[in-house]
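Q: could you look at this predicted model? Sequence included:
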Amino acid sequence: MPEQNSKQATALKYDLQASSAPEVVATGTGEVAEEIVRVAQEHEVPVYHDPSLAKALGQLELGSLVPPELYKAVAEVLVFVYSLDQAHKKQIEMVLEEF
């Protein structure tokens, strides 16, 4: 069971042509969360800090799509990602983390 202060990270992938919503491609707490963030940074994937969203997404199964009740919050992340790099128009990968 994760500690309350344990880091949590969830990685999302969004292929606009293949999916109706972003997909959970990695999630974890503690050292796994740190590794998710490290790999994201190594590959220049944007990391967005939103503790409550990371926690909510961390409850989802790997491979599942973001549910409609989280669309608004994830849309804010997408706006952030788009603002960083307009080259990510067809496929978006991102990591959300909680500290």
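A: Right, received. Where do you want to start?

Q: contacts, neighbours, all on C-alpha from now
A: Noted.

Q: can you give me the strands in this protein?
A: Under the criterion DSSP state E, the chain contains strands at 8-15, 23-29, 47-49, 91-98.

Q: this is the other structure I want to compare:
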Amino acid sequence: MKPKRGIKIAAALKYDVKKDGAPRLLAKGKGLVAQKILERAQDGGIDVHEDASVAGGLMQLDLGSEIPECLYDAVARILAHIIDIDSKEAGEK
């Protein structure tokens, strides 16, 4: 489900390789809540990736739940992209 044009949505995932079978939904929201999620990520130095279709899928989940298998590929691509960016930035330091 895609958000209505102009309405910002955001979701945050966490993954503990020792405890979780898959990434879990840590936070989700739209409008002001989405803006707060993005601000907290920025303040914490957490990489953000925009993908409206993945975010829309994550909005359907309950907080704390593991992502479903249908989102594994999309989330894996996002994580790989973020890891690539992090490693490039680390190489520049």
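A: Sure, I can see it. The structure presented is a predicted model; accordingly, all values stated were derived computationally and were not measured.

Q: one step back: hey, which of the strands of the first structure is tucked in deepest?
A: strand 8-15 (a mean of 25; mean count of other C-alpha atoms under 10 Å).

Q: could you tell me where that one falls in the second structure?
A: Under TM-score structural alignment, the match for strand 8-15 of the first structure in the second structure covers residues 9-16.

Q: can you give me the offset of the matching stretch from its chain's centre?
A: 4 Å (C-alpha atoms, centre = their mean, to the nearest Å).

Q: quick check: angle from the longest helix seen in the first structure to strand 8-15?
A: Across the first structure, the longest stretch assigned as helix under DSSP state H is helix 71-84. Angle, helix 71-84 of the first structure to strand 8-15, by axes from the mean of the first three to the mean of the last three C-alpha atoms, to 10 degrees: 70 degrees.

Q: in a markdown table, list the strands of the first structure along with distance to V37 of the first structure.
A: Supplementary listing: the strands of the first structure in a markdown table, determined by distance: least, C-alpha to C-alpha, whole Å:
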| stretch | distance to V37 of the first structure |
| --- | --- |
| strand 8-15 | 7 |
| strand 23-29 | 10 |
| strand 47-49 | 7 |
| strand 91-98 | 7 |
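
Q: what's the burial count for A18 of the first structure?
A: The local packing of A18 of the first structure (other C-alpha atoms under 10 Å) involves 10 other residues.

Q: quick check, central residue of the second structure?
A: With distances taken as C-alpha atoms, centre = their mean, A12 lies nearest the centre of the second structure, 4.2 Å away.

Q: what about that one, distance to D62 of the second structure?
A: 12 Å (C-alpha to C-alpha, to the nearest Å).

Q: now for the two: what residues contact both?
A: Common neighbours of A12 of the second structure and D62, counting by C-alpha atoms under 8 Å, 6 or more residues apart in numbering, are L25.

Q: I'd say A54 of the first structure and L96 touch.
A: Yes. With contact defined as C-alpha atoms under 8 Å, A54 of the first structure counts as touching L96 (5.2 Å).
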